[in-house]
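Engineer: Got a predicted model here, sequence first, then my questions.
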Amino acid sequence: MTTMELKNIEAFLMVIEKGSFSAAADALYITQPSISVRIQQLEKELNSILFKRENGRKTTDLTYSGREVYPYFHEAFQLIEKGKNILVDKPVTPKQIKISCTHHMGVEIMPEILKILYECFPWIEFPIEIRSTEQITEDIKTGEIDIGFANLDPKENHPDLSVIKIAEVQNILVCAPDHPLTKLDKILPSDLENQRIIVYNREFVTSKILGEFLEKNHLREYKEVEISNVGWLKMMVRKGLGIAFLQEIIVKEELKNGKLKKVSLRKSLPSTSIYFFSHSKVPQNIIESIIQTSNRIF
């Protein structure tokens, strides 16, 4: 069995596609006689006439044999093109993808996400930087950071970024296990008057949302201590130095092992949205892995 040359099959398919030998020759940047020679070679290889003749000259109408082989040659050439393009069009995988998140997410959320990224993409480095939401959005715009996680004020808008909401996190009130508040049934925000409330960074989105909630519910007289470190904040609450409004996921372990207690409120606290920001050059399979992992965490 002789091996058919691809250029001859290509000429055959091009004549059918373009509707004439001359147009096929132009498309392949060869002369019309060269097209005719390739068709003749293919017919010789197949021992069959592929195009009908009229007054001794080839037409572009297919013979029975031509119609029989056309779908197979057409499909084969499509597969060849796909095989070529899968490598030609394949995006270059970056060696490093920079991630940024706010401090508490770096402590509570990023270990789970990094575990999946390390397992699925061992050839890529994922350096982490802790930054504010404002810094994260700005750095992704400039390309300094590739992906980021942050709480976003619902009133904010970032039309020039890829922003995906990955979770709605419940906020709760927590205190030490022996705090007097644990003896009470469901309380009103106004019952917290003169309590020391430890706040994680007044400029933090959740802190602003909860501050507005307390003011709306007539709690204005309370002592406030600002701590910009989640670990210290939780330690102070455990020691009975104050109470705190925190995202439930941040104190999941402390609630489980009894180091902190949840205080029930008669009015539901507003939740906080967590968003995933990404740069356009980040491969889609990495984005999908992060979103799937985030959905599982929350």
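Structural biologist: Yes, it's here. Numbers count the residues shown, from 1 in each chain.
Engineer: CA atoms for contacts and neighbours, from now on please.
Structural biologist: Fine.
Engineer: gap between the closest residue to Ile227 other than its chain neighbours and Leu210?
Structural biologist: With sequence-adjacent residues excluded and distances taken as C-alpha to C-alpha, 6 or more residues apart in numbering, Ile227 is closest to Tyr200, at 5.1 Å. Separation of Tyr200 from Leu210 (C-alpha to C-alpha, to the nearest Å): 11 Å.
Engineer: Looking only at neighbour counts, state which of those two leads.
Structural biologist: Ranked by neighbour count (other C-alpha atoms under 10 Å), Tyr200 and Leu210 place Tyr200 first, with 23 against 19.
Engineer: who's in contact with the more buried one?
Structural biologist: With contact set as C-alpha atoms under 8 Å, 6 or more residues apart in numbering, Tyr200 has these partners: 207, 226-230, 233.
Engineer: swap in Arg53?
Structural biologist: Thr59.
Engineer: For the host helix or strand of it, what is the distance to the chain centroid?
Structural biologist: Counting by DSSP states H and E, the element that carries Arg53 is strand 51-54. Averaged C-alpha coordinates place strand 51-54 at 56 Å from its chain's average position (C-alpha atoms, centre = their mean, to the nearest Å).
Engineer: helix or strand right after it?
Structural biologist: strand 57-62.
Engineer: need the next SSE after that following strand, C-terminal direction.
Structural biologist: With DSSP H and E, the next secondary element past strand 57-62 is helix 64-88.
Engineer: and that next one, what does it pack onto?
Structural biologist: In terms of contacts (3 or more C-alpha pairs under 8 Å, 6 or more residues apart in numbering; DSSP states H and E), helix 64-88 is packed against helix 6-18.
Engineer: list the buried ones in the helix it packs on?
Structural biologist: Within helix 6-18, the residues that count as buried by 16 or more other C-alpha atoms under 10 Å are 8-16.
Engineer: Below is structure B, check it against A:
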Amino acid sequence: MELKNIEAFLMVVEKGSFSAAADALYISQPTISVRIQQLEKELNSTLFERVNGKKTTLTHSGKKVYPYFHEVLHLIEKSQNIVKEEPLHHQKIKISCTDHMGVEIMPEILKILYDCFPSLEFPIEIRSTEQLAEDISAGKIDIGFAYHHTKENHPDLSVIKIANEQNILVCAPDHSLTKLDKIVPSDLENERIIVYNREFVTTKIIGEFLEKNRLKDYKEVEINNVGWLKMMVRKGLGVAFLQEIIVKEEIKNGKLYKVPLSKSLPPTPIYLFLHSELPQNIKKAIIQTSKGIFSQTIKTFTKSDFLS
């Protein structure tokens, strides 16, 4: 009998619904349903029933096992408290992200994690979204960031959408586009548009946007390195559609210019992948910090903010 299933059972009882319990545990509703089903299968008994199709209540069997499960969790928490003050040495929480995302968000995330959990190590690895999901489910990775949701069902993987990152058009400060009040897609005819990897999700999103707005006559150059791409734009060799978070420092310092558009560009979704066994305080720190980075409302956290 797995502890995570017992924890799910107790949280449903406490919150009164599967959806509220899933939110409290930072997992999806299908995941918490699977955990309850596994527990019911082991006990060979139904534990919950819905009243009027809405409120979730305990069955007779659920009421019988509740005090025992509650006591089990209490004893486990008590044992954790006994050794809580003992430092954790060399424990690693492995983080993965897709390519250049790490350059932009990892420093802020690691700063919070290092400050709040000084006894832990947080090694970083680069992976594709598909590989990332598989490795988290296999226990090789604990936390991951990706630009799109995996289509496969991984029961040990929680996926949380943390942002819709705004895409913008940037050019060199002395580019002719800076003289226009607001541009329409047709103003980019015959422009050289520098893209990061034609298979990259943002590149595809922008490509569909331009095609929808009937812009087809432009030169496209593919660069698989964001640093080089931004340098080429700064040198006036072309323009680029990028996520705003990637170029915010260059825009602030006047090295790049954000071109005003008559139509807003579609955003790029950002997802956070978490292993279901990740400690709750680490989950909370990662979720709050990640959302703060993309909303640009990062606050100063202390370890007490993330105590379970």
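Structural biologist: Now that the structure is in, tell me what you want to look at. Keep in mind that what you see is a predicted model, and the values were worked out from it rather than measured.
Engineer: on that earlier part again, what's the residue nearest to Ile227 of structure 1 aligned with over in structure 2?
Structural biologist: Aligned by TM-score structural alignment, Tyr200 of structure 1 pairs with Tyr196 of structure 2.
Engineer: any idea how far that match is from Glu42 of structure 2?
Structural biologist: 50 Å.
Engineer: repeat for Ile76 of structure 2
Structural biologist: Ile76 of structure 2 is 21 Å from Glu42 of structure 2, where distance means C-alpha to C-alpha.
Engineer: Kindly report the same for Pro67 of structure 2.
Structural biologist: Separation of Pro67 of structure 2 from Glu42 of structure 2 (C-alpha to C-alpha): 17 Å.
Engineer: and if you look at Val34 of structure 2?
Structural biologist: Using C-alpha to C-alpha, Val34 of structure 2 is found at 12 Å from Glu42 of structure 2.
Engineer: Over to Arg127 of structure 2?
Structural biologist: Taken as C-alpha to C-alpha, the span from Arg127 of structure 2 to Glu42 of structure 2 is 36 Å.
Engineer: Looking at the two now, which is surrounded by more residues?
Structural biologist: Between Arg127 of structure 2 and Glu42, Arg127 has the larger neighbour count (other C-alpha under 10 Å), namely 18 against 10.
Engineer: got the contact list for the closest residue to that one other than its chain neighbours?
Structural biologist: Leaving aside its sequence neighbours, Arg127 of structure 2 sits nearest to Thr98 (C-alpha to C-alpha, 6+ apart; 5.3 Å). Applying C-alpha under 8 Å, 6+ apart to Thr98 of structure 2 gives the contacts 126-129, 145-147.
Engineer: switch the cut-off to 6 Å
Structural biologist: Residues counted as contacts of Thr98 of structure 2 (C-alpha atoms under 6 Å, 6 or more residues apart in numbering) are 126-128, 146.
Engineer: next one: Glu121 of structure 2
Structural biologist: Glu121 of structure 2 touches Lys92, counting by C-alpha under 6 Å, 6+ apart.
Engineer: which one in structure 1 is aligned with it?
Structural biologist: By TM-score structural alignment, Glu121 of structure 2 lines up with Glu125.
Engineer: in structure 2, which spans are helices?
Structural biologist: Taking DSSP state H as the criterion, structure 2 carries its helices at 3-15, 18-24, 29-43, 60-82, 101-116, 129-137, 201-212, 226-234, 244-252, 280-295.
Engineer: Make a markdown table from those helices and add distance to His175 of structure 2 to it.
Structural biologist: What follows is the helices of structure 2, written out as a markdown table (distance: least, C-alpha to C-alpha, whole Å):
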| stretch | distance to His175 of structure 2 |
| --- | --- |
| helix 3-15 | 56 |
| helix 18-24 | 47 |
| helix 29-43 | 50 |
| helix 60-82 | 61 |
| helix 101-116 | 25 |
| helix 129-137 | 36 |
| helix 201-212 | 20 |
| helix 226-234 | 9 |
| helix 244-252 | 14 |
| helix 280-295 | 28 |
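Engineer: Identify the residues contacting Ile162 of structure 2.
Structural biologist: Residues in contact with Ile162 of structure 2 (C-alpha under 6 Å, 6+ apart) are 270-271, 291.
Engineer: Pull the number of nearby residues for the nearest residue to Gly236 of structure 2 once chain neighbours are set aside.
Structural biologist: Leaving aside its chain neighbours, Gly236 of structure 2 sits nearest to Ala172 (5.3 Å; criterion: C-alpha to C-alpha, 6+ apart). Using other C-alpha under 10 Å, Ala172 of structure 2 is surrounded by 26 other residues.
Engineer: Okay, the aligned partner of Ala172 of structure 2 in structure 1 and His103 of structure 1: tell me how far apart.
Structural biologist: Under the alignment (TM-score structural alignment), Ala172 of structure 2 pairs with Ala176 of structure 1. Using C-alpha to C-alpha, Ala176 of structure 1 is found at 23 Å from His103 of structure 1.
Engineer: ditto for Glu125 of structure 1
Structural biologist: Distance from Glu125 of structure 1 to His103 of structure 1, counting by C-alpha to C-alpha: 20 Å.
Engineer: I appreciate the help and will end here.
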